[in-house]
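Trainee: Generate coordinates for the sequence data below:
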Amino acid sequence: MSSIIDWLRTSTPGLLVLCGLAIAVLLFTIIKIKLEPFIALLITGLALALAAGLPVSQIVGTAIKSNESLLEVGFGSILGHIAVIIGLGTVLGAILEKSGGADVLTTKLLGVFGERGAPVAMGLLGLIFGIPVFFDIGIFVLAPLVYVAAKRGGKSLVLYAMPMLAGLSMTHAFLPPHPGPVALGGLLEVSLGWLIFMGFVCGIPGFIAAGIVWGSYIGKRMHVEVPPEFLVTPDRESGDDSGGAGGATIVKPHPTKTVTAPPSVGLIGAIIAIPLVLILGATFGTQLLEEGSSLLQVLTFFGTPAVALLIAVLVAFYVLGVRRGSSVQDLSTLTGESLRPVGMLLLVVGAGAFFGKVISATGIGSALAETMSAAGLPIIVLAYIISCGLRIAQGSATVAIVTTGGIVAPLVAEQNYSQMAVALIAMAIAAGSIVLSHVNDGGFWIISKFFNLTVKQTLQTWTVLETILSVVSFTVAAILFAIFA
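Mentor: Now for the predicted structure:
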């Protein structure tokens, strides 16, 4: 028995077996037992650390001192990096949504692209509005606008929904301040500026292929009507009836506060652009300016993600809130309400980081590196395969990202990769985390419900869309990695 234990703890095959068993336990507790991923990751991480023979003092510390333990360092290091960013990003999305920014963008885009270009307009709407808001919130806000566009055009709801969903999914998977990319920035120690830049470079081709090309193809071959209950007539609900065909207005799943003078498109676009421009300025300033220069220090301060997002939030509070009649109390209430769902998300990311710290401490990362080298498998391919497997098995993109990030982080640390190369590995992980969305993914059922799709139709539309987005974006990342890494 002792020889088997020694083999598991010291040999490369044994460590790989331990890693496989840990992932199997993680998937079993999430899928079969239905534990919250936060609890499942915590249990699995502790079990793996004990099975690998790590000292208890290293795992949890002592009764007197625990701040250097894997448990506290794992949670603390990642939460210190992402908590402020995700919190501020959530608040920014909330104020943009409450101000009516989505309606303004829709009106402008439909005016520019016209009826024939409405599907493309819906895609760009999802892409732009998806930067500051979470995926599911984006669906709740934008779905009614898709209903109206489909009603006006008299075509399939699928034709208008798929491009919008592709835009939301692309931004959620690849761009900060969304949780997955932000978590990868901390786990892989890569600048969020590089993640933003590579997120656009890898994600846009995937968005075009999945949302515009595939969305147009399947939308013309699968006709889905807008159900009557998704729309109401003016005599059933007050308000301007200019948004729908035949005098219909939309019923929003989460009604926003009506404002008399909607914000301009330029204003909404500028607020969304503020943090992106500041973060990218700091990133490329580091590459182009002399170290220690005054300008670089200014760019670095204002381009720190937390500072950049704080500036955007303060600007939004003033121009979309105070100047439009909202009190400080109103804004405080909005902030509190928007932050409520963030707690569990942060716990999941923290537990995933702890799991990754355990993997690093056990030597499993080095064992993976040896095996990968022997098989001739590039690290970017390994990262994508692991992320795909975790996504398909348990459904959560966030769990797939933080678990994969923890597994490959030791491999990345052992190599002298540039920030660009590490960002491309992060893009591969992000791409894998959205592949083949099916019935174990909560987003699958939200889309089925909001767009009047049967399970079969959702598989034929949304599942294929996610897979195309994943494969195309990964292909771009892999090609760039092969050229520049």
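
Trainee: okay, CA-based contacts and neighbour counts for the rest of this
Mentor: Fine.

Trainee: just the helices in the stretch 1-150 of the chain please.
Mentor: 2-10, 12-31, 37-51, 56-60, 70-98, 101-113, 118-129, 135-153 (DSSP state H, counting those that start in this stretch).

Trainee: need the contact list for the closest residue to Ser191 other than its chain neighbours.
Mentor: Spatially, and ignoring its direct neighbours in sequence, Ser191 is nearest to Gly185 (6.2 Å; Cα to Cα, 6 or more residues apart in numbering). Shown here is Gly185, whose contacts under the criterion Cα atoms under 8 Å, 6 or more residues apart in numbering are 191-192, 195, 426.

Trainee: Ranking by neighbours, what's the top pick from those?
Mentor: The most crowded member of those, judged by other Cα atoms under 10 Å, is Ala426 (33 neighbours).

Trainee: Settle this for me: that one is touching Pro181, isn't it.
Mentor: Yes - the pair Ala426 and Pro181 qualifies as a contact (Cα atoms under 8 Å) at a distance of 7.5 Å.

Trainee: Find residues that contact each of the two.
Mentor: Shared contacts of Ala426 and Pro181, defined by Cα under 8 Å, 6+ apart, comprise Leu195.

Trainee: Tell me how far Pro275 lies from Val307.
Mentor: Using Cα to Cα, to the nearest Å, we find Pro275 at a distance of 8 Å from Val307.

Trainee: Can you pick out the residue with more neighbours from those two?
Mentor: More crowded of Pro275 and Val307, by other Cα under 10 Å: Pro275, with 26 against 19.

Trainee: Excluding chain neighbours, give the residue nearest to that one in space.
Mentor: Spatially, and ignoring its direct neighbours in sequence, Pro275 is nearest to Ala308 (4.7 Å; Cα to Cα, 6+ apart).

Trainee: Which strands and helices lie in contact with the host helix or strand of the one you found?
Mentor: In this assignment (DSSP states H and E), Ala308 forms part of helix 305-316. Secondary-structure packing of helix 305-316 (3 or more Cα pairs under 8 Å, 6 or more residues apart in numbering; DSSP states H and E): helix 70-98, helix 265-288.

Trainee: one more time with 6 Å, if that's ok
Mentor: Other helices and strands packing on helix 305-316, by 3 or more Cα pairs under 6 Å, 6 or more residues apart in numbering; DSSP states H and E, are helix 265-288.

Trainee: Let's see this one next, to set against the first:
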Amino acid sequence: MSHTTLLLIALAGVSTLLLLILRAKVQPFVALVVVSVGVALAAGVPAAKLVETIESGMGSTLGHIATIIALGAMIGRIIELSGGAQAFAHSLIDRFGSRRTPLALTVAGFVLGIPVFFEVGLIILMPIAYGVARASRKPLLVYTLPMGAAMLTVHAFLPPHPGAVAVTQAIGADQGLVLLIGIPLTAVVVLLGYLVSRRMTRREYPMDPAVYAEVYGEGATDAVPGPLPDAVTEGRGGAGGSTQRAIGADGHGTAVLTKPTAPATPEVRPPSFGMVLALIVTPILLILLGTLGQNLLAEGNTLRAVLTVLGAPMVALLIDVALCAYFLGGRRGWDRARIAEVMGSALPPVAMVILVAGAGGVFGKVLVASGIGDAIADVLDRTGLPALFLAFLMALALRAAQGSTTVALITTAGILTPLLQRADLSTGQLSLVALAMGAGGLAVSHINDAGYWMFTKLAGLDVASGLRTWTVLTTTMGAIGFALTAALWPLV
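Mentor: As a prediction, this is how the structure comes out:
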């Protein structure tokens, strides 16, 4: 089959995928599987090998990322329900002082965004932002805009979030190097985004009267507002409310809240700042030590072998789950049944995320098995554009078209993998390519993104104000992220 025919099939496949998700409102997992089967048959994959190709793509992808995503969700859930996230945010506000509270909430969003899903982080931190806005009588957006953008940045760039994990596995990047390069790079993006948001929030934007009354209501003097009303359609919820998360393909979505409930152990003091910070950074440090051991120590070295095992992402996260269960649960009064219940409650919300990632792996496998991947690689080679720029541009285009960061990253990785293999890039360069895809996945959060609607509803913004603030800021931060990866390219 000619390259032109294969490229037309690929174009028809991606177009059909977008139509199914956007117009027909088909669930992304189902849409990816349907398109994968159609593309495989149209491109001439033998019918006898079709099921084998699909199973191979699903298995090779989920074998690597399913455990990581599930364990990461458990860590975030324990930190959330133990009160650790709120305690961490309050400690940062105390340490930074009232004048730097927006920066403190931005730092809280960045750090908590590593183990906690984007939408859960918003539910946890928004009531705190409401409280400080009420106390200071400053516009709510001053606090919420940089905080929300920080959490979305981490979601797009860094493991253990599903898009980043899937990309590193698909293109053969090293998760340790992605973290080693990505954490400081992401921190710079978040800091610059904070500075940009300060300029954006010098002017005031129209605010939903209901949210305004909720934040600035008469007689409100507490530092943090109490439980907010039920908000199934509005997407608002209280600090103490139990959250049933309807997470979309992106790993975040509209939060469906039940009646606010009291903390599970109100008589126990919340975890300390140092405890929460230590538990968040433990798996990161273990993964980084594993990467350093493999690069600096000789093969056969006992320490290298130990660090390689401890630094495997699955093992590092498993160790951290045990530490969180003990220090945030067992030592603070949770019995074993409660710990098991909390861990189990983290899994249903991420099940669809895992399946979407697996379906993305199927799509990538079909592109390779059908020869479409090589055809695309030939065309992209002839453009003369650097792989880094192609990764950013393609992820950005898919993100803008269908809204989901995770789907955009997985699809981009599947399309570009043959080109990246042919380019014979180093591990460091592949890590930068993964981060460039994350930059594209961060940008252009607009009306087809569940995260856009959740943020704007919680912040009380109308559609036009959301586009002028949230969309512009995320796009600016995505461009900054790509510029930083491009600046680092000659150094790796």
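
Trainee: Just give the TM-score of the two.
Mentor: Once superposed, chain against chain, the TM-score is 0.91 (TM-score structural alignment, normalised by the length of the first structure); 458 aligned residues with a Cα RMSD of 1.8 Å.

Trainee: sorry, back to before: TSV for the helices of the stretch 1-150 of the first structure, including distance to Gly206 of the first structure?
Mentor: Below are these laid out as TSV (distance: least, Cα to Cα, whole Å):
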stretch	distance to Gly206 of the first structure
helix 2-10	41
helix 12-31	28
helix 37-51	28
helix 56-60	41
helix 70-98	24
helix 101-113	21
helix 118-129	12
helix 135-153	17
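
Trainee: closest to Pro341 of the first structure out of the ones you listed?
Mentor: Of all those, helix 70-98 sits nearest to Pro341 of the first structure, with 9.5 Å by Cα to Cα.

Trainee: Can you list the buried residues in the closest one?
Mentor: 70-76, 78-79, 81-98 (16 or more other Cα atoms under 10 Å).

Trainee: how big is the angle separating it from helix 37-51?
Mentor: Here helix 70-98 of the first structure points in a direction 160 degrees away from that of helix 37-51 (axes from the mean of the first three to the mean of the last three Cα atoms, to 10 degrees).

Trainee: Do a quick rundown of the helices in the stretch 251-400 of the first structure.
Mentor: Along the stretch 251-400 of the first structure, counting by DSSP H, counting those that start in this stretch, helices occupy 265-288, 294-303, 305-316, 328-339, 342-362, 364-375, 379-394, 397-414.

Trainee: Same list, the ones you listed, but as JSON lines with distance to Glu229 of the first structure please.
Mentor: Shown next, in JSON lines, are the helices of the stretch 251-400 of the first structure (distance: least, Cα to Cα, whole Å):
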{"stretch": "helix 265-288", "distance to Glu229 of the first structure": "30"}
{"stretch": "helix 294-303", "distance to Glu229 of the first structure": "46"}
{"stretch": "helix 305-316", "distance to Glu229 of the first structure": "34"}
{"stretch": "helix 328-339", "distance to Glu229 of the first structure": "28"}
{"stretch": "helix 342-362", "distance to Glu229 of the first structure": "32"}
{"stretch": "helix 364-375", "distance to Glu229 of the first structure": "53"}
{"stretch": "helix 379-394", "distance to Glu229 of the first structure": "33"}
{"stretch": "helix 397-414", "distance to Glu229 of the first structure": "32"}
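
Trainee: so which of these gets nearest Thr29 of the first structure?
Mentor: Comparing the helices of the stretch 251-400 of the first structure by their distance to Thr29 of the first structure (Cα to Cα), the top pick is helix 379-394, with 9.9 Å.

Trainee: Quick check: the closest one compared with the second structure, mean distance?
Mentor: In the superposition with the second structure, the average deviation recorded for helix 379-394 of the first structure is 1.1 Å (mean Cα distance after the TM-score superposition for the first structure).

Trainee: Give the aligned range of that helix in the second structure.
Mentor: Aligned using TM-score structural alignment, helix 379-394 of the first structure spans residues 387-402 in the second structure.

Trainee: Stretch 119-139 of the first structure now?
Mentor: Alignment of stretch 119-139 of the first structure against the second structure: residues 102-122, by TM-score structural alignment.

Trainee: Return the distance of the matching stretch from the chain's centre.
Mentor: Distance, stretch centre to chain centre, for stretch 102-122 of the second structure: 11 Å (Cα atoms, centre = their mean, to the nearest Å).

Trainee: Which residues outside it are in contact with it?
Mentor: 72, 76, 89, 92-93, 96, 143, 146-147, 150-151, 154, 252 (Cα atoms under 6 Å, 6 or more residues apart in numbering).

Trainee: Columns distance to Tyr216 of the second structure on top of those, output as a markdown table?
Mentor: What follows is the contacts of stretch 102-122 of the second structure, written out as a markdown table (distance: Cα to Cα, whole Å):
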| residue | distance to Tyr216 of the second structure |
| --- | --- |
| Gly72 | 36 |
| Gly76 | 30 |
| Ala89 | 21 |
| Leu92 | 23 |
| Ile93 | 20 |
| Phe96 | 23 |
| Tyr143 | 14 |
| Pro146 | 20 |
| Met147 | 19 |
| Ala150 | 25 |
| Met151 | 25 |
| Val154 | 30 |
| His252 | 28 |
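
Trainee: Quick check: the alignment partner in the second structure of Ala149 of the first structure vs Lys138 of the second structure, distance?
Mentor: If you follow Ala149 of the first structure across to the second structure using TM-score structural alignment, you land on Val132. Noted for Val132 of the second structure: a distance of 8 Å to Lys138 of the second structure, by Cα to Cα.

Trainee: Between the two, tell me which one has more neighbours.
Mentor: Just comparing Val132 of the second structure and Lys138: by other Cα under 10 Å the higher neighbour count belongs to Val132, 24 against 13.

Trainee: tell me the SS of the closest residue to that one other than its chain neighbours?
Mentor: Distances taken as Cα to Cα, 6+ apart place Ala223 nearest to Val132 of the second structure, at 6.1 Å, with adjacent residues excluded. The local conformation at Ala223 of the second structure, judged by DSSP: H, G, I helix; E, B strand; the rest coil, is coil.
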